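Participant: Need a 3D model of the following:
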Amino acid sequence: MIRKEKLLIVSHREIARDIFELTFQGDLAAEIKRPGQFVHVKVSDAAVPLLRRPVSIARADAAAGTITLIYRRGGEGTALLAARKQGERVDVIGPLGNGFPADDSLKGRKVLLAGGGIGVPPLYGLSLKLKALGAEPVHVLGFDTKSSVFYEKEFEAIGETFVSTVDGSTGTKGFVTDIIDLFRLNFDTLYACGPVQMLKALEMRFPEKEVYLSLEERMGCGIGACFACVCHVPGDPDGYRKVCSDGPVFKAGEVVLSC
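Facilitator: Down below sits the predicted model:
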């Protein structure tokens, strides 16, 4: 059930250059059922900025009543969010969207999780669930440079983890796809989140595999009412899907990756 709640900030810290880990506590945590969902955050108590910011959920712990978000400080909204302090309360709506499919059918299967930049966070909660289901998660995490890398150790604690950087300052030089090729990674199912160019490359490279892609997109309402985040359906010029309510996770080929 979607809730609107003033969540308590219990932890807020910078974990890489302009990357922040924000942990809330509140009843909303119990409503999060699927990794890959997101929340819509009111970054300031003031009237400006008007629109909320969508932030993917890195981890939800219903028992502890906590929700952990990881976001990048970039524009005005996320800069205001980065200034919020432990002990403050933040207006949050969620959980929103449809997350990654993960059930008992994945037990014993090798699952590849590919994340690019700020697309990495939702894969963390997914990997924890896959591990609990008895799957074998393997992680490929792509970043621009060494100072942008985060959660490498957290992923390593769950399963095999590879890191790439565009400039080669740490890990393997190149992109996520370079790691998959270099180490000849085999898998049954692929889950990915990151820049659309990365998602397109993975979709084209593995047409015979079961592939799920989580899209990053600017949003207005976050609940499917404003049509600000639509993607076209292949072969149907009038067909579309809403990233916020139909997604953000889609099976490869379900939408045109140009939104």
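Participant: CA only for contacts and neighbour counts going forward, please
Facilitator: Noted.
Participant: Next up, the contacts around Cys229.
Facilitator: The contact partners of Cys229, taken as Cα atoms under 8 Å, 6 or more residues apart in numbering, are 217-220, 242-244, 259.
Participant: give me that answer again for 6 Å
Facilitator: 219, 242-243 (Cα atoms under 6 Å, 6 or more residues apart in numbering).
Participant: what's the closest of those to Ser127?
Facilitator: Val243 (22.1 Å; Cα to Cα).
Participant: can you tell me which of the contacts of Cys229 are in strands?
Facilitator: The strands, defined by DSSP state E, take in Lys242 from those.
Participant: Name the nearest of the contacts of Cys229 relative to Glu152.
Facilitator: Val243 (27.8 Å).
Participant: Let me have the contacts of Cys229 in TSV, adding neighbour count and distance to Gln86 as columns.
Facilitator: Listed next are these as TSV, based on neighbours: other Cα atoms under 10 Å; distance: Cα to Cα, whole Å:
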residue	neighbour count	distance to Gln86
Met219	21	27
Lys242	22	34
Val243	28	31
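Participant: Leaving out sequence neighbours, find the closest residue to the residue most central in space within the chain.
Facilitator: By Cα atoms, centre = their mean, the mean C-alpha position of the chain lies nearest to Pro122, the distance being 3.2 Å. Counting by Cα to Cα, 6 or more residues apart in numbering, Pro122 lies nearest to Ala58, which is 4.6 Å off, once chain neighbours are set aside.
Participant: quick one: which of the contacts of Cys229 is nearest Val196?
Facilitator: Scanning those for proximity to Val196, where the rule is Cα to Cα, the winner is Val243, at 13.0 Å.
Participant: what's near enough to touch that closest one?
Facilitator: Val243 makes contact with 229-230 under the criterion Cα under 6 Å, 6+ apart.
Participant: let's see it at 10 Å
Facilitator: Taking Cα atoms under 10 Å, 6 or more residues apart in numbering, we find Val243 in contact with 97-98, 214-219, 222-224, 227-231, 249-250, 255, 259.
Participant: Quick one: buried ones out of those?
Facilitator: Neighbour-count burial (16 or more other Cα atoms under 10 Å) applied to the contacts of Val243 gives 97-98, 214-217, 219, 222-224, 227-231, 249-250, 255.
Participant: ok so, going back, which secondary structure element contains the residue nearest to the centre of the chain?
Facilitator: If you go by DSSP states H and E, Pro122 is part of helix 121-133.
Participant: Point out the other helices and strands that that helix packs with.
Facilitator: The contact analysis (3 or more Cα pairs under 10 Å, 6 or more residues apart in numbering; DSSP states H and E) places helix 121-133 against strand 53-61, strand 66-72, strand 110-116, strand 136-143, helix 152-156, strand 189-193.
Participant: Let's compare: structure for the following, please.
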Amino acid sequence: MIKKETMLIKFVEQIALDTIEMVVENAYISKTAIPGQFLHVAVDGQTLRRPISIADINREKETITLLFKIVGSGTAKLATLKPGMSMDVLGPSGNGFQIVDKEPSTILLIGGGIGVPPLYYLGKTLAEKNKEIISILGFQTEKSVFYEEKFSSLGRTYIVTNDGSYGETGFVTDVIEKAGQFDRYYSCGPVPMLKAITAKLVDKPGMISLEERMGCGVGACMACVIPTDSNGGYKKICSDGPVFHAQEVSL
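Facilitator: This next block holds a predicted model:
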């Protein structure tokens, strides 16, 4: 259930180019959020809240790790917050990744840019269920790379940069063949990347998480709709998503 909560900021650090890691404390959200959900964060002086993906959770310490990229005035203001300060959020919001104990044994995670964070909490959760994890993470340049060590601790990990300054050169779709055999995939990132992945892996079961600017964040304003692949209908990214089955929506 989505609730309005106050979160105490415990830690803030820039971990890559324009990329901020923030650890916050909240008992309710740390105990109820699942991989793929997000928080809708209020920013002082801004009309609209900002959707921030949940990158990790420590249920014992009741902490939530958030990662976001500075892309405008709202996220720039969030980046100035310090430990000891608090944030007003709505959450946990949206529908997350579907995980079942009978999940196939080998899972491929494919993330691009700020679409990488929610896949880490997902990967940790799957690894705890003894699933084999393979990760492909795409970034624009070496300065943008983050969480390589964390994903590597889960399993085989490939880093791809557009300019070839680190790891493989090109796009995440260029590396999928190197990953070898896998049973299911999960992906999060910009729409062009997701479109290319779902086209390439059309015969594989998978789920995708969409990045989108949102208004209300609870499905009332219709500002973040996306067409489905059947009957000309629409889905709301904030409430029906942000996670969908790979062939459920039309990208």
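Participant: any idea what the residue nearest to Pro122 of the first structure aligns with in the second structure?
Facilitator: In the second structure, Ala58 of the first structure lines up with Ala55, judged by TM-score structural alignment.
Participant: Tell me how far that match lies from Asn162 of the second structure.
Facilitator: 23 Å (Cα to Cα, to the nearest Å).
Participant: go on, Leu17 of the second structure?
Facilitator: 15 Å.
Participant: Who has more neighbours out of those two?
Facilitator: Comparing Leu17 of the second structure with Asn162 by other Cα atoms under 10 Å, the one with more neighbours is Asn162, at 17 against 14.
Participant: so the match of Ala58 of the first structure sits right up against Lys150, yeah?
Facilitator: No: checked against Cα atoms under 10 Å, the pair Ala55 of the second structure and Lys150 is beyond contact range at 11.2 Å.
Participant: out of those two, which sits in the more crowded spot?
Facilitator: Ala55 (25 against 13).
Participant: Aligned to Val196 of the first structure, what sits in the second structure?
Facilitator: Applying TM-score structural alignment, one finds that Val196 of the first structure aligns to Val191 in the second structure.
Participant: nope, Pro207 of the first structure is what I meant
Facilitator: Here Pro207 of the first structure is matched to Val202 in the second structure, going by TM-score structural alignment.
Participant: Assumed that match was part of a strand.
Facilitator: No: read with DSSP: H, G, I helix; E, B strand; the rest coil, Val202 of the second structure is coil and lies in no strand.
Participant: check contacts around the counterpart of Asp144 of the first structure in the second structure.
Facilitator: Matched by TM-score structural alignment, Asp144 of the first structure corresponds to Gln140 in the second structure. Gln140 of the second structure is in contact with 112-113, 160-166, 169-171, counting by Cα under 10 Å, 6+ apart.
Participant: Kindly recompute the last result at 8 Å.
Facilitator: 113, 161-163.
Participant: again with Leu66 of the second structure
Facilitator: 21-24, 52-56, 117.
Participant: what's the counterpart of it in the first structure?
Facilitator: So, by TM-score structural alignment, Leu66 of the second structure is matched to Leu69.
Participant: what's the answer for Ser86 of the second structure, then?
Facilitator: With TM-score structural alignment as the criterion, Ser86 of the second structure pairs with Arg89.
Participant: mind checking the SS state of the closest residue to that match other than its chain neighbours?
Facilitator: In space, and not counting its chain neighbours, Arg89 of the first structure is closest to Leu8: 4.5 Å by Cα to Cα, 6+ apart. Using three-state DSSP, the structure places Leu8 of the first structure in strand.
Participant: again, but for Tyr28 of the second structure
Facilitator: helix.
Participant: ok, the spatially closest residue to Ala60 of the first structure that is not a sequence neighbour - how many residues close by?
Facilitator: Nearest residue to Ala60 of the first structure, sequence neighbours excluded (Cα to Cα, 6+ apart): Ile67, at 4.5 Å. Using other Cα under 10 Å, Ile67 of the first structure has 25 other residues around it.
Participant: repeat for Ala30 of the first structure
Facilitator: Ala30 of the first structure has 17 nearby residues by other Cα under 10 Å.
Participant: Hmm, it is touching Ala62, no?
Facilitator: Yes: shown here, Ala30 of the first structure and Ala62 form a contact pair, counting by Cα atoms under 8 Å, at 4.6 Å.
Participant: I'd like to know how far the match of Asp144 of the first structure sits from Ile110 of the second structure.
Facilitator: Distance from Gln140 of the second structure to Ile110 of the second structure, by Cα to Cα: 15 Å.
Participant: tell me the most buried of the helices and strands packed on helix 121-133 of the first structure?
Facilitator: Among these, strand 136-143 has the highest mean neighbour count (mean count of other Cα atoms under 10 Å), at a mean of 26.
Participant: Quick one: average offset of that strand versus the second structure, please.
Facilitator: Compared with the second structure after the fit, strand 136-143 of the first structure shows a mean deviation of 0.4 Å (mean Cα distance after the TM-score superposition for the first structure).
Participant: Ile114 of the second structure falls within a helix, correct?
Facilitator: Yes: assessed by three-state DSSP, Ile114 of the second structure belongs to a helix.
Participant: Report the contact partners of it.
Facilitator: Applying Cα under 8 Å, 6+ apart, the residues contacting Ile114 of the second structure are 67-69, 189.
Participant: who touches the match of Val196 of the first structure in this structure?
Facilitator: Here Val191 of the second structure is in contact with 210-211, 251 (Cα under 8 Å, 6+ apart).
Participant: now those residues as CSV including secondary structure?
Facilitator: Rendered in CSV, the data for the contacts of Val191 of the second structure read as follows (three-state DSSP):
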residue, secondary structure
Leu210, strand
Glu211, coil
Leu251, coil
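Participant: Tabulate the residues you listed (JSON lines), appending distance to Leu90 of the second structure.
Facilitator: JSON lines is the format used below for those (distance: Cα to Cα, whole Å):
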{"residue": "Leu210", "distance to Leu90 of the second structure": "19"}
{"residue": "Glu211", "distance to Leu90 of the second structure": "17"}
{"residue": "Leu251", "distance to Leu90 of the second structure": "27"}
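Participant: ok, so of these, who is nearest Thr198 of the second structure?
Facilitator: Leu251 (9.2 Å).
Participant: picking up where we left off before, between Ala55 and Lys150 of the second structure, which contacts overlap?
Facilitator: With Cα under 8 Å, 6+ apart as the test, Ala55 of the second structure and Lys150 both reach Tyr120.
Participant: picking that back up, pull the contacting residues for the residue nearest to Ala60 of the first structure.
Facilitator: Counting by Cα under 8 Å, 6+ apart, Ile67 of the first structure touches 23-25, 29, 57-61.
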